[in-house]
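**Q** Pasting the sequence and the predicted model now:
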Amino acid sequence: MSYTITHFAPETRSRIDAFFNRFGQGTNAYLEGKARAAQIQALEAKSDGDLALMGLTRDRIVAHVFRDTYWI
């Protein structure tokens, strides 16, 4: 016969929740940063003429990609 524990003390549950919360935040930050790096590379690969049609200059690419997170 085996037993399964389904109840954790509140402090144990709190520590487990905090661990997964921190882990999830780190994972989200990594994935979002990776996606934005790909977007920056794609824009940097465009010609100056293509960027001008988009209303961008090379020095404003990073600000454009992060425009929703930073007030630049």
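**A** Now that the structure is in, tell me what you want to look at. Note that the structure is a prediction, hence the values are computed from the model and not measured. Numbers count the residues shown, from 1 in each chain.
**Q** Only C-alpha atoms from now on, for both contacts and neighbour counts.
**A** Noted.
**Q** what residues are up against the spatially most central residue of the chain?
**A** Geometric centre of the chain, nearest residue: residue 32, 2.4 Å, by C-alpha atoms, centre = their mean. Residues near residue 32 by C-alpha atoms under 8 Å, 6 or more residues apart in numbering: none.
**Q** So it: helix, strand or coil?
**A** helix (DSSP: H, G, I helix; E, B strand; the rest coil).
**Q** And for residue 46?
**A** coil.
**Q** Also residue 8?
**A** coil.
**Q** Pasting the second one now:
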Amino acid sequence: MAFFSDTSDRPSFIHTMMDKLGHFMDRLIIAQNRTETVEKLQALSDAELAEIGLSRDDIFRHVYRDIYYI
């Protein structure tokens, strides 16, 4: 007796594309949040930055410290 199955262990093309689109959207949201954080920190005065232990040159390094070594 033969056994036939039309199912596959591989995800479908649509499923794969939806996963990639979801991953892209997640990264886009994270990037937008980081941009807002940079803008907020850049709007602070040098004295306010010094109070939180940052200088103007350290803003990008601080915001992106978990993904980039700058």
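**A** Looks like it came in fine. This one's a predicted model, so the numbers in the text were calculated from it and none came from an experiment.
**Q** Report the TM-score for the pair.
**A** The TM-score (TM-score structural alignment, normalised by the length of structure 2) is 0.78; 65 aligned residues with a C-alpha RMSD of 2.0 Å.
**Q** what does the residue nearest to the centre of structure 1 align to in structure 2?
**A** When structure 2 is aligned by TM-score structural alignment, the residue opposite residue 32 of structure 1 is residue 30.
**Q** Can you tell me how far its match is from residue 37 of structure 2?
**A** 11 Å (C-alpha to C-alpha, to the nearest Å).
**Q** Same check on residue 11 of structure 2?
**A** Distance from residue 11 of structure 2 to residue 37 of structure 2, by C-alpha to C-alpha: 37 Å.
**Q** neighbour count winner among those two?
**A** residue 37 (15 against 10; other C-alpha atoms under 10 Å).
**Q** And for that one, nearest residue in space, chain neighbours not counted?
**A** Setting aside the residues directly before and after it, residue 37 of structure 2 is nearest to residue 63 in space (C-alpha to C-alpha, 6 or more residues apart in numbering), at 7.2 Å.
**Q** Please pull up the equivalent of that neighbour in structure 1.
**A** By TM-score structural alignment, residue 63 of structure 2 lines up with residue 65.
**Q** I'd say that match and residue 40 touch.
**A** Yes. Residue 65 of structure 1 lies in contact with residue 40 (C-alpha atoms under 8 Å); the separation is 6.7 Å.
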